[in-house]
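Peer 1: One predicted model, sequence on top.
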Amino acid sequence: MTTDLSATEAAKPRTIQWEDIKLPAWVSGLIGIVGIIAVWWILAATVFSNVGPGGVQAIPTPPQVLIEFFNTGWEFYVRNFGVTLAEAGIGYLWGNGLALTLSALVLIVPRLEGVVMQIAIITYCIPIVALGLLLTVIVPIPTSGQPSTTAIFLAALSCFFTTVVGALLGLKAADKASLDLITVYGGSRLTQLRKVRLIASLPSILNALQIAVPAAFLGAVLGEFFGKITVGVGPAMIAAQQALNSARVWDIALVSGAVALLGYGLLGLVARAIAPWSKGVSK
């Protein structure tokens, strides 16, 4: 009797629950993007449809932003974003290179850890706006089309703290048994760093470098607001704002987000190729 009831219950169709529906990651992301655009369009066409001073709508609709993007032309974005990406790239190399060097030095000379962490915390706590204003007085004005020293410095500063913290956490996460084995065989701290710590810290370092990509880009854009330059994302946004061209301001902002996200994703792919175990992927 019990067997017959079990068979009957098994034969009944099971109601599909929300938990049973598993969508691929790209589908979930696409649904989120479509939802955001839909909400933006509705709000721009209803709640924020009022036209402000100068006959400008503060929040344009997606079609207005798209039309302005094509009317502006591809050359405009290549010219301005090329300068900003150069500043962000140089600052990224300087900031992360210095952070990784100091982190490795702490493992060789442990007494320097307090000094390095204090430097990292100071760079994180200093108001970047105040520092940008100070740099405008110190550094020379770049020639037209050349990278701004202020933007490079702020880009390097923006990614220094996260990389120091991530690198130190990763370097200290090495297996103690492996470190003791190198010590028993007469190895130095430098040997421990090369043979064990670097490999163990690779996932943490790569994650920190990935986070530093959008941080460096943001630092470069902020630096351009103080750098007294005429070409770049910052000057282009200021010019669009002064011309009351809200659609172009939104275009520049959205392209900036897309560029930062693209850099973040590309470095994520590099990290997955270099250290597949850090992302749960096996070669």
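Peer 2: Looks like it arrived, so ask away. Numbers count the residues shown, from 1 in each chain.
Peer 1: only C-alpha atoms for contact and neighbour calcs from this point on.
Peer 2: Fine.
Peer 1: Tell me where the protein has helices.
Peer 2: If DSSP state H is used as the criterion, the helices of the chain fall at 2-11, 25-45, 62-72, 74-108, 113-125, 128-138, 149-171, 176-184, 189-192, 198-226, 233-242, 246-274.
Peer 1: mind giving me CSV with the ones you listed and columns for mean neighbour count and distance to Gln17?
Peer 2: Compiled in CSV, the helices of the chain are given as follows (neighbours: other CA atoms under 10 Å; distance: least, CA to CA, whole Å):
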stretch, mean neighbour count, distance to Gln17
helix 2-11, 10, 17
helix 25-45, 12, 18
helix 62-72, 15, 35
helix 74-108, 20, 47
helix 113-125, 14, 47
helix 128-138, 15, 49
helix 149-171, 26, 40
helix 176-184, 13, 47
helix 189-192, 17, 52
helix 198-226, 23, 35
helix 233-242, 18, 47
helix 246-274, 18, 33
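Peer 1: Using a markdown table, please lay out the ones you listed together with distance to Val281.
Peer 2: Formatted as a markdown table, those follow (distance: least, CA to CA, whole Å):
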| stretch | distance to Val281 |
| --- | --- |
| helix 2-11 | 37 |
| helix 25-45 | 16 |
| helix 62-72 | 38 |
| helix 74-108 | 25 |
| helix 113-125 | 32 |
| helix 128-138 | 38 |
| helix 149-171 | 19 |
| helix 176-184 | 24 |
| helix 189-192 | 26 |
| helix 198-226 | 12 |
| helix 233-242 | 37 |
| helix 246-274 | 8 |
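Peer 1: Pasting the second one now:
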Amino acid sequence: MTTDSPVAPPVAPKGRPIQWESVKLPAWLTGLIGGIGIIILWWMVATLYVTSTGAHPIPTPLQVVQSYVESGWEYYWRNFSVTLAEAGIGYLWGNGIALILAALVLVIPRLEGVATQLAIITYCIPIVAVGMLAIVVIPAPQVGEPSGTAVLLAALSVFFTTVVGALLGLKSADKSSLDLVAVYGGSRLTQLVKVRLIAALPAILSALQIAVPAAFLGAVLGEFFGKIEVGVGIAMILAQQNSNAPLVWALALASGAVALLGFALVGLVARAIAPWSKGKSR
């Protein structure tokens, strides 16, 4: 009588190649690698451009850093504080009017056509044309005070996005929940407060987050029309007129960083208020 000996399981060969597709890097490391790659590419392009043309329109990262040091903190604070005030005021006005208009549409459905047309008009009219009209109508501000033109353009820059986001979010409420409120004698206003606002919160917060860099961009654009002495826009114009390329790039990069920081801060607030919108629970 013979017995079969147990068969040993196959052994994975040594030196097996790494499956790079399954390797996942942390988000911070991926961002760091991407940032370093962009800086290296930027440095190479700036160096090659200067070597081939002899001009200096593209400064190196080191020249931009030196520009930050030479200008000093006070210079950036003096200009960015005014632009941030303009963007903040325009952000509040534009988003506030957009949210009120979206709520009115749900209470009075006949206003939907008017609200949609108004949002489309504000989006389709060239913002430069609005700025040209505003600079004539709105008086010049005092030195260091927010510009009315910049505030107006900041508000217009966020209005369309917030109206559309709020309307889509408010209309996404569960129909059975709305019917339940109606059965118990609730009005459209009760449905808006009890059901629609909760359902629309993720969409509204996403729209408010997207509106942050748009408001800052609108404020900077409003400063390009003049009648101001302090602000990021006028600082860029003066640096360009003086052929100070490193300062122009420094102001542009600082503007992007400020807009990105505001976007991230509103995102953190949105995640704290409505964690379910990011797939998380309390």
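Peer 2: That came in fine, so what should we check first? Since the structure is predicted, the reported quantities are computational estimates derived from the model, not experimental observations.
Peer 1: Can you give me the TM-score here?
Peer 2: With the length set by TM-score structural alignment, normalised by the length of structure 2, the two chains reach a TM-score of 0.95; 277 aligned residues with a CA RMSD of 1.5 Å.
Peer 1: Among the helices of structure 1, which comes closest to Lys283 of structure 1?
Peer 2: Set against Lys283 of structure 1 and scored by CA to CA, the helices of structure 1 come closest in helix 246-274, at 8.7 Å.
Peer 1: how close does the closest one sit to structure 2?
Peer 2: Taken over the aligned residues, the distance from helix 246-274 of structure 1 to structure 2 averages 0.2 Å (mean CA distance after the TM-score superposition for structure 1).
Peer 1: now for Leu111 of structure 2: what does it line up with in structure 1?
Peer 2: Counting by TM-score structural alignment, Leu111 of structure 2 corresponds to Leu112 in structure 1.
Peer 1: ok, that match - contacts?
Peer 2: 105-106 (CA atoms under 8 Å, 6 or more residues apart in numbering).
Peer 1: Distance of Ser158 of structure 1 relative to Glu113 of structure 1?
Peer 2: From Ser158 of structure 1 across to Glu113 of structure 1, the span is 20 Å (CA to CA, to the nearest Å).
Peer 1: meant to ask about Phe70 of structure 1
Peer 2: 52 Å.
Peer 1: which residue sits closest to the residue nearest the centre of structure 1 in space, ignoring its chain neighbours?
Peer 2: Geometric centre of structure 1, nearest residue: Pro214, 2.5 Å, by CA atoms, centre = their mean. Of all residues beyond its chain neighbours, the one nearest Pro214 of structure 1 is Ala260 (4.8 Å), with distances taken as CA to CA, 6 or more residues apart in numbering.
Peer 1: List the contacts of that neighbour.
Peer 2: By CA under 8 Å, 6+ apart, the residues touching Ala260 of structure 1 are 213-214, 217.
Peer 1: do you know how far it is from Pro127 of structure 1?
Peer 2: Going from Ala260 of structure 1 to Pro127 of structure 1 by CA to CA gives 22 Å.
Peer 1: Leu206 of structure 1 now?
Peer 2: Relative to Pro127 of structure 1, Leu206 of structure 1 is positioned 27 Å away (CA to CA).
Peer 1: Please apply the same query to Leu254 of structure 1.
Peer 2: With distances taken as CA to CA, Leu254 of structure 1 is found 25 Å from Pro127 of structure 1.
Peer 1: How about Ala7 of structure 1?
Peer 2: Distance from Ala7 of structure 1 to Pro127 of structure 1, by CA to CA: 69 Å.
Peer 1: And for Val249 of structure 1?
Peer 2: 25 Å.
Peer 1: Over to Val137 of structure 1?
Peer 2: For Val137 of structure 1, the distance to Pro127 of structure 1 - CA to CA - is 16 Å.
Peer 1: for Leu93 of structure 1, same thing?
Peer 2: Note on Leu93 of structure 1: its distance to Pro127 of structure 1, by CA to CA, is 22 Å.
Peer 1: same deal with Ile138 of structure 1?
Peer 2: From Ile138 of structure 1 to Pro127 of structure 1 the distance is 17 Å (CA to CA).
Peer 1: what sits up against stretch 119-139 of structure 2?
Peer 2: 148-149, 152-153, 156-157, 159-160, 163, 222, 225-227.
Peer 1: Pick the one among these closest to Lys280 of structure 2.
Peer 2: Of the contacts of stretch 119-139 of structure 2, the one sitting nearest to Lys280 of structure 2 (CA to CA) turns out to be Val163, at 26.1 Å.
Peer 1: I'd assumed Ala103 was in contact with that closest one.
Peer 2: No - using CA atoms under 8 Å as the test, Val163 of structure 2 is too far from Ala103 to be in contact (9.6 Å).
Peer 1: And the helices of structure 1: which comes nearest Gly52 of structure 1?
Peer 2: helix 246-274 (10.8 Å).
Peer 1: quick check, nearest of the contacts of stretch 119-139 of structure 2 to Ile97 of structure 2?
Peer 2: Using CA to CA, Phe159 comes nearest to Ile97 of structure 2 of the contacts of stretch 119-139 of structure 2, at 7.7 Å.
Peer 1: how about the closest one, what does it touch?
Peer 2: For Phe159 of structure 2, the contacting residues are 94-95, 97-98, 119, 122, by CA under 8 Å, 6+ apart.
Peer 1: Just give the closest residue to it, not the sequence neighbours.
Peer 2: Going by CA to CA, 6+ apart, Phe159 of structure 2 has Gly94 as its nearest residue, at 5.0 Å.
Peer 1: quick one: the one you found from Ser157 of structure 2, how far?
Peer 2: Going from Gly94 of structure 2 to Ser157 of structure 2 by CA to CA gives 8 Å.
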